[in-house]
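S.K.: Need a 3D model of the sequence below.
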Amino acid sequence: MTRTLEPHFTVAFRYAVHFTRDLFTPHNPVLRLALSGRADEAGARVLCVLDAGVVAACPGLPARIAAYFAHHADALTLAAAPLVVPGGEQVKQEPGWTQRVQDAIHAGGIDRHAFVLVVGGGAVTDMVGFAAATAHRGVRLVRVPTTVLGQNDSGVGVKNSVNAYDKKNWLGTFAPPYAVLNDLNFLDTLGDRDWRSGLAEAVKVALLRDAAFFRWLEDHAAALAARDPAAMEHAVFRCAELHLDHIAGGGDPFESGSSRPLDFGHWAAHKLEILSGYALRHGEAVAVGLALDCTYAQLAGLLPERETRRVLALLRALELPVYVPHLDGAEQDPGDPRSVLSGLNEFREHLGGRLTIPLLTGVGQVTEVHHMDMALLRRSVQVLRELYGRNPQGATCQPLTRPAC
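M.R.: I've put the predicted structure just below:
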């Protein structure tokens, strides 16, 4: 005799994404309200983890955080002095950093009614999010992203990850944050490359979901590239809004299926990051991935040439790369892990099921394909190399620099 039980239930998730300035100024109530809304009578217990690059650019940050908590001591308690970890992909590449954060969670007595507050770029928020999601089966995470890409994309979503097996984001969790606090003042500390590279995600989501936003980006590209703060504030807010609309309303927030439209351009981008030894920023790699997939869509007869030209023109106006030499590696053999084309199979494996690639049929219009023609992909690389190979704008892979905070 066979008996079967099939429980069926749903779990609702809700979290706030706040946009503010001077988050750690004592009179700003955003942090206090975010952390104390559901705290017990003893107040919210908090472990802070800080990105070393942000601390270097803002050397007074640990003291400002301590002063904020002291001012709000009736509601907030620091569990320990802030833990400082390296910024950039190093922190996702070296597994010891995840253990360091978990050690601090344990030593600080951070339970599921306490908080981990992470301040940093996308790699740091990814790693700390993974550590928090695997401690006590998930402790509350509050993100304070400090980059354009963190505030408009990775920091506002539900994914956390680290790298493993020479693959991007191979280990990870789906765990929505408790809250996201975007302090727009942190964007002023970014070097030019990181200011611009996060805009690739804005171009991506505009191409997928909002033709009017794409036209706005075209109209304001010069201002954005010139670091106009008002233009960037709008771009960050609208990009975050579109990403959150998809997560909340797209029907598959934890990506259990094989369709991931927000990963447009990412099959090549993730591989390019690895092939460059992470010298390419994620946003720069996404820009190249968008250029490649749009060129492919045009050659495949899906996307009109004038629309491809608009995409490439906007990326270059934002001073983002559309071609890098890593596209030509290992003779473009999809079976060779040194080739960008091998990223297709790694992307399929990461999604599970059959290969599903989003491609454009127009600005704001997307379709999905389940096969990519290798000859046509090689031709797409050739087109980009012939047009832009002598001037791979934005792809200089210079070291990260930040102005002073």
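
S.K.: Every contact and neighbour count from this point should use C-alpha atoms.
M.R.: Fine.

S.K.: all helices of the stretch 51-200 of the chain, in order?
M.R.: Listed in chain order, the helices of the stretch 51-200 of the chain (DSSP state H, counting those that start in this stretch) span 52-57, 61-71, 90-93, 96-107, 122-133, 148-152, 192-197, 199-209.

S.K.: Quick one: closest of those to Ala291.
M.R.: Closest to Ala291 of the helices of the stretch 51-200 of the chain is helix 199-209 (Cα to Cα; 10.4 Å).

S.K.: one step back: turn the helices of the stretch 51-200 of the chain into CSV, including distance to Thr361 and mean neighbour count.
M.R.: Listed next are these as CSV, based on distance: least, Cα to Cα, whole Å; neighbours: other Cα atoms under 10 Å:
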stretch, distance to Thr361, mean neighbour count
helix 52-57, 40, 19
helix 61-71, 46, 17
helix 90-93, 35, 21
helix 96-107, 41, 17
helix 122-133, 30, 29
helix 148-152, 25, 28
helix 192-197, 25, 23
helix 199-209, 10, 25
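
S.K.: closest one to Pro229 among those helices?
M.R.: Using Cα to Cα, the nearest of the helices of the stretch 51-200 of the chain to Pro229 is helix 192-197, at 10.6 Å.

S.K.: Please provide the structure for the following sequence as well, for comparison with the first:
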Amino acid sequence: MGNLSAHEAYFELACQFFWRSGFVSSPGSYLVHNKNRGIVKVGVGGGRRVSLPSAAQSQFRHTTKDGQDTGLFDVLNASVDADAPCFFLVSPDFKRAFRDARLPSAVFEQPRLEFRFSAATPHGEVSYAQDSSGVREARQMLSELVDDIIVPLGTPIPPAPLSFAEVSDGWERAESDAAFLARLEAGILALQDHPDGKMTMMRSFCRAIPCNVDRFDIYRQHARNNGEYACSHFFCLDETTFSFGCSPENTFEIVGGDLHVDVVASTCKAGQGEAFERRELIENPKQQKEHLATIESRSARYAPFCEAEGMTLIKPMQIKRLRHVCHLHSLVVGSLRPQITILDIIPTLFPIMGAKPAELLSLSDSDKSPHRFYGGIVGHWEEGYAGSFLNLRNALVQGDTIHAKVGMGVLRESNAASELTETEDKISGLMEAVFQCCQAENRA
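M.R.: Now for the predicted structure:
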């Protein structure tokens, strides 16, 4: 990998520590790399887990508060330890008819031990332990597992991204390209009556994954490949079920008394040069419309949690570069009202990727397969900070099967064939990491 920056080095050290610890496949253990903050958190399971069942399985009645279903989250609010950090995953399927009954609607995992890695402390420090004996155990782990690690680490990243045709071999589509194009065309047709309308449409993929391909290696390669993500994660739900991904954006972060919201919308193919990116993103009316509409809708969504001045755009339309795609990225910020917490905001988010106007939601969400955790939220909180990220460019491994989804924003000006190509570009980042790890294992 050549010489690593301080930023890359602390991530590699954290990954190596996590792998050496043996907790990678221990239920409840996690690694979260928050690039927005420049921090990796490694949590050791065995603390407290609050796992919320799907709505169909739930024994709890849903109540309505300001039009939102809150029953499951009321249970959560009463169950978590307010003094401990927490990693969480929430599926959008609790609002949908299509669910995987093997999975919970949400998991909130509070660790037994937690470690922090950053550019300032690349060899790690103890950030949480339940008691003094836990502190001693955590310090011993750092001493034994990190001190002799030599950087640079990792495997080379190919200079050019592999194509969708190369990396998609072995993946099964839940519907054919023709069927997906027909859904897209129906959506675009419906939007002709709604000049300011927008819908998010998705498609599903899966493939067999050999048992000898390390699940954590796939995550690590995915994170290495996709540089400018906002937050990546790896989480062991149980001995055979793993969630991982590299999200390009938060849904919100609470930093001190401020609410920070990423707006990542509008996409073009990466690696074509700055002139191409500017033409396709900055100067393209369709891309501008999509991005500005998303800024408006996100600002309106979070304004009720902020002081009277609402949300302010402080970083407009920067280009975020990932391995296979580029996006327009803006940042809006507001001053949080007193006493508002992350658990006040989370129940109001769903459906995150829906439709405007709402009457188009059934057409937008016409993929009749479970999202599992795709399009939900993933994040972490601790004292003084809470971050929730849109769970995109992610996968769920269940036994010997890996599930993935991809989505795109559709406007009345959209072209179905172009949107199909965009889905291929977006999901190629994840597929490339799987391809690389399978190839490496075959050569071993």
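
S.K.: Can you calculate the TM-score here?
M.R.: Scored against TM-score structural alignment, normalised by the length of the first structure, the superposed chains reach a TM-score of 0.29; 195 aligned residues with a Cα RMSD of 6.9 Å.

S.K.: quick revisit: could you dump the helices of the stretch 51-200 of the first structure to TSV with distance to Leu181 of the first structure?
M.R.: Formatted as TSV, the helices of the stretch 51-200 of the first structure follow (distance: least, Cα to Cα, whole Å):
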stretch	distance to Leu181 of the first structure
helix 52-57	15
helix 61-71	14
helix 90-93	22
helix 96-107	20
helix 122-133	12
helix 148-152	9
helix 192-197	18
helix 199-209	19
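
S.K.: nearest to His18 of the first structure, of those?
M.R.: For the helices of the stretch 51-200 of the first structure, the distance to His18 of the first structure is smallest for helix 148-152, at 10.1 Å, taking Cα to Cα.

S.K.: Output the contacting helices and strands for the closest one.
M.R.: Here helix 148-152 of the first structure touches helix 192-197, helix 199-209, helix 229-249, going by 3 or more Cα pairs under 8 Å, 6 or more residues apart in numbering; DSSP states H and E.

S.K.: And those: which comes nearest Glu386 of the first structure?
M.R.: Each of these was scored for nearness to Glu386 of the first structure using Cα to Cα, and the closest is helix 199-209 (22.2 Å).

S.K.: after that closest one comes which helix or strand?
M.R.: helix 211-219 (DSSP states H and E).

S.K.: Are there helices or strands packed against that following helix, and which ones?
M.R.: helix 199-209.

S.K.: ok so, going back, nearest to Ala44 of the first structure, of the helices of the stretch 51-200 of the first structure?
M.R.: Nearest of the helices of the stretch 51-200 of the first structure (Cα to Cα): helix 61-71, 10.3 Å.

S.K.: For that closest one, which helices and strands make contact with it?
M.R.: Packing partners of helix 61-71 of the first structure (3+ Cα pairs under 8 Å, 6+ apart): strand 76-78.

S.K.: contact partners of the strand it packs on?
M.R.: 32, 35-36, 43-48, 66, 69-70 (Cα atoms under 8 Å, 6 or more residues apart in numbering).

S.K.: Out of those, give me the one that has the most neighbours.
M.R.: In terms of neighbour count, Val46 stands highest of those at 27 neighbours, by other Cα atoms under 10 Å.

S.K.: how much does the helix or strand hosting that one deviate in direction from helix 96-107?
M.R.: Assigned by DSSP H and E, Val46 of the first structure belongs to strand 44-51. For strand 44-51 of the first structure against helix 96-107, the angle by axes from the mean of the first three to the mean of the last three Cα atoms, to 10 degrees is 160 degrees.

S.K.: after the helix or strand hosting Thr267 of the second structure comes which helix or strand?
M.R.: Assigned by DSSP H and E, Thr267 of the second structure belongs to strand 258-269. Next helix or strand after strand 258-269 of the second structure toward the C-terminus (DSSP H and E): helix 274-277.

S.K.: Show me what that next one is packed against.
M.R.: Checked by 3+ Cα pairs under 8 Å, 6+ apart, helix 274-277 of the second structure has no helix or strand packed alongside it.
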